[in-house]
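Trainee: Next one to model:
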Amino acid sequence: MYGLVRPLLFRLDAERAHDVTLRALDLLQGAHLVPLLARRPAPLPTEAFGLRFPNPVGLAAGLDKNGAHIDALFALGFGFVEIGTVTPRPQPGNPRPRMFRLPREQALINRLGFNNLGVDALVANVRRAKRRGVLGINIGKNKDTPNDTAVDDYLFCLERVYPLADYVTVNISSPNTAGLRELQEEQSLRRLVGSLREAQERLAAQHGRRVPLLVKVAPDLSDDDIEAAARVLSDLRVDGVIATNTTVSRINVQGAPLARETGGLSGAPLMNKSTTVLRRLRTRLDDDIPLVGVGGVLSGADAVKKMAAGASLVQLYSGLVYRGPKLVGECVEAIRRRREAPSRGGVPVL
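Mentor: All right, here's what the predicted structure looks like:
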């Protein structure tokens, strides 16, 4: 069905098509017609961060920033859904147009800029949702909050979403909020994540449950940056790392229409770059810190490559734009085949 409507959606501005798709998905979910779009994959239980996931394929943050479509998104068969990025106060984000398709390259460029209704609106939406899987909530800082006090924004959001989240992701890697990526610098990262880890332990005692804390990193880190980040995140015993966010590089889309638009590039051109960062992190992080692989997954084979590089879970976003909801089940089944494949010396034969 998605193959029939995609040409119509691609005639719309990318952000407009995004909004129309989510509203249509809500209508289909309310009428119990989502199976027309995608068949829910058979369970493939996966454990990570002390949580049990119905399957290892999730939705990356950014598609549902306000948590307004949680049940409809779970109906597509995701094992987990990550909502946000949410900030303490509402903010409109960057001026439009701010999302662009590169169809030939199967890529997107966005410079949305954490547009959202604020954490209180997200909390209200989450309370109304039924939730049929693991729910992650991705938190950030407001655009006008200086980095010196950014920790206050992250703490504000963490305290409000903690009772409702299955896990919380700290977003310090979006290229669309000026200066945000500076928080990945070693000392800044240690101060920020250290404060959040202290708050996490305090909130765990307060609420009687420990909610895992993950950190999402950029694909544009140098090898030295990766080494430093892994050292900090291992020292502070974070529960997991998401690799990666979008890239500012345009090397793989040179000459493409719209390639000079500013913002984060996602989709197929990001696959190799993000997977390289994932693999390098896996070799540097403590073995008991799981990784989530995201960036450029447009097929089941791509999902398997993320797992082979060290991911315990994978996430999709741009791939849904080009492949539609059937991509979820395709990725689950590809990972299932990898798990069930005969092995030689403990290594699956793919």
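Trainee: For the rest of this, base every contact and every neighbour count on C-alpha atoms.
Mentor: OK.
Trainee: Strands of the stretch 201-350 of the chain, start to end?
Mentor: 213-217, 240-243, 264-267, 291-294, 313-316, 343-344, 347-348 (DSSP state E, counting those that start in this stretch).
Trainee: what's the third one packed up against?
Mentor: Same thing as strand 264-267. Applying 3 or more Cα pairs under 8 Å, 6 or more residues apart in numbering; DSSP states H and E, we find strand 264-267 packed against strand 107-110, helix 318-323.
Trainee: What of the fourth one?
Mentor: In this structure, strand 291-294 packs against strand 240-243, helix 271-284, helix 300-308, strand 313-316, with contacts taken as 3+ Cα pairs under 8 Å, 6+ apart.
Trainee: how about stretch 223-239: buried residues?
Mentor: Of all the residues in stretch 223-239, those buried under the rule 16 or more other Cα atoms under 10 Å are 226-234, 236-239.
Trainee: Could you dump those residues into JSON lines with distance to Ala204 added?
Mentor: JSON lines is the format used below for those (distance: Cα to Cα, whole Å):
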{"residue": "Ile226", "distance to Ala204": "29"}
{"residue": "Glu227", "distance to Ala204": "29"}
{"residue": "Ala228", "distance to Ala204": "28"}
{"residue": "Ala229", "distance to Ala204": "25"}
{"residue": "Ala230", "distance to Ala204": "24"}
{"residue": "Arg231", "distance to Ala204": "24"}
{"residue": "Val232", "distance to Ala204": "22"}
{"residue": "Leu233", "distance to Ala204": "19"}
{"residue": "Ser234", "distance to Ala204": "20"}
{"residue": "Leu236", "distance to Ala204": "16"}
{"residue": "Arg237", "distance to Ala204": "15"}
{"residue": "Val238", "distance to Ala204": "14"}
{"residue": "Asp239", "distance to Ala204": "14"}
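Trainee: Now the second one, please; I'll put the structures next to each other:
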Amino acid sequence: MGYPFQSVLFLLDAERAHRLAITSLKLWGAIGTPFASIMDASHPVEIAGLVFPNPIGLAAGLDKDAEAVAGLFGLGFGSVEVGTLTPRPQPGNRRPRLFRLVEDEAVINRMGFNNGGIDSALARVAALPKRRGVLGINVGANKDSDDRVGDYALGVAKAAPLADYITINVSSPNTPGLRDLQSRPALDELLAAADAARKGEKRTPLFLKIAPDLDRAGIEGAIRAAIDNHVDALIVSNTTISRPPLQSTHAAETGGLSGAPLRELARAKLIEAREASGGALPLISAGGIDSPDEARRRIDAGARLVQIYSALVYKGAGLPRRIVRGLNARG
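Mentor: A predicted model of the protein is given here:
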């Protein structure tokens, strides 16, 4: 691994290590991390009227409850996406539910949208100092909801005044039936409600996050629904329920797989989305990005921005700045 803090974290089970990382980042931000001074803004990207200081973003899932936003910007991210947040607090699935696949540089999770509810997270967002980067808020539905479309609309309405953008997450494999919302006409109904919920003085950009397990027809349908309902960008993609060859003893765990084994699939789905959208929808690529070379491949394949998460586990907290520096060196 080669990163001392990672070595310490690897002595703990995965979820305890995750909690310690959030606590450390929260403390770092609270004591005045000068994140504005260390963020590299030499490679700005504009999407939906937002200027991202650099094209490297943090994917949702690391900071579910918006506890460590200042510290995360201090790592050099041009954007940080918090969540997934649901209208009501929920504990998520039973433990163990997070697994490191060290031999594969991968993670399997079946967390299940564990979070303290959108209201408590938004209170923390409202208290943040002025930030230089772009803040996304990822919203979802409660597991036991009788009205999932209503949950998304409520999440959008609550997040819109504070978020720079809002991501609609219908692609997590860990809430039963959630991925069914990626198909039309369910997706049209959901996105129409989300679009209506953000209307007002501030029309916050809306992003849609899809699964890498959609086939070509599914991707084309999601893109058409996104365009028809005024979505501003597409995030390709979430974790996968597929299983490429893996070496770890945790390979048979259920949940979403992320990290290095997702790389080729995520890249292929990005290319499919680029071809299907014909440039009509900005694309953000996530999944298996762990180096400047891979970030450049995604950008060359059509991504305007990239997001990372699992690679931080194996490559260390300095990864965002290393990728930005690598991209700058390549022009």
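Trainee: hang on, the earlier thing: could you redo the helices and strands packed on strand 291-294 of structure 1 as TSV and give each row mean neighbour count?
Mentor: TSV is the format used below for these (neighbours: other Cα atoms under 10 Å):
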stretch	mean neighbour count
strand 240-243	26
helix 271-284	20
helix 300-308	22
strand 313-316	28
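Trainee: Turn those into JSON lines, including distance to Glu47 of structure 1.
Mentor: JSON lines is the format used below for these (distance: least, Cα to Cα, whole Å):
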{"stretch": "strand 240-243", "distance to Glu47 of structure 1": "12"}
{"stretch": "helix 271-284", "distance to Glu47 of structure 1": "17"}
{"stretch": "helix 300-308", "distance to Glu47 of structure 1": "14"}
{"stretch": "strand 313-316", "distance to Glu47 of structure 1": "9"}
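Trainee: Any idea which of the strands of the stretch 201-350 of structure 1 gets closest to Phe74 of structure 1?
Mentor: Nearest to Phe74 of structure 1, of all the strands of the stretch 201-350 of structure 1, is strand 313-316, at 13.0 Å by Cα to Cα.
Trainee: against structure 2, where does that closest one fall?
Mentor: Counting by TM-score structural alignment, strand 313-316 of structure 1 pairs with residues 305-308 of structure 2.
Trainee: doesn't Phe99 of structure 2 fall inside a helix?
Mentor: No. Phe99 of structure 2 sits outside any helix when classified using DSSP: H, G, I helix; E, B strand; the rest coil, being strand.
Trainee: so how far is Lys269 of structure 2 from the nearest residue to it once chain neighbours are set aside?
Mentor: Spatial nearest neighbour of Phe99 of structure 2, chain neighbours left out: Ile108 (5.2 Å); criterion: Cα to Cα, 6 or more residues apart in numbering. Ile108 of structure 2 sits 20 Å away from Lys269 of structure 2, taking Cα to Cα, to the nearest Å as the criterion.
Trainee: Could you report the neighbour count for Glu198 of structure 1?
Mentor: If you count neighbours by other Cα atoms under 10 Å, Glu198 of structure 1 ends up with 12.
Trainee: What's the match for it in structure 2?
Mentor: By TM-score structural alignment, Glu198 of structure 1 lines up with Ala196 in structure 2.
Trainee: list the contacts for Ala48 of structure 2?
Mentor: Shown in contact with Ala48 of structure 2 (Cα atoms under 8 Å, 6 or more residues apart in numbering): Pro205, Asp232, Ala233.
Trainee: The second one matches what in structure 1?
Mentor: With TM-score structural alignment as the criterion, the equivalent of Asp232 of structure 2 in structure 1 is Asp239.
Trainee: shouldn't its match be in contact with Asp287?
Mentor: No. Shown here, Asp239 of structure 1 and Asp287 do not form a contact pair, counting by Cα atoms under 8 Å, at 11.3 Å.
Trainee: my guess is Val253 of structure 1 contacts Arg260, does it?
Mentor: No. The criterion here is Cα under 8 Å, and Val253 of structure 1 misses it with Arg260 at 9.3 Å.
Trainee: So for these two, which sits in the more crowded spot?
Mentor: Val253 (18 against 12).
Trainee: Without its sequence neighbours, what residue ends up closest to Val253 of structure 1?
Mentor: Excluding its sequence neighbours, the residue lying closest to Val253 of structure 1 (Cα to Cα, 6+ apart) is Ala259, at 6.3 Å.
Trainee: Correct me if wrong: that neighbour contacts Asn252.
Mentor: No. Ala259 of structure 1 is not in contact with Asn252 according to Cα under 8 Å; the separation is 9.6 Å.
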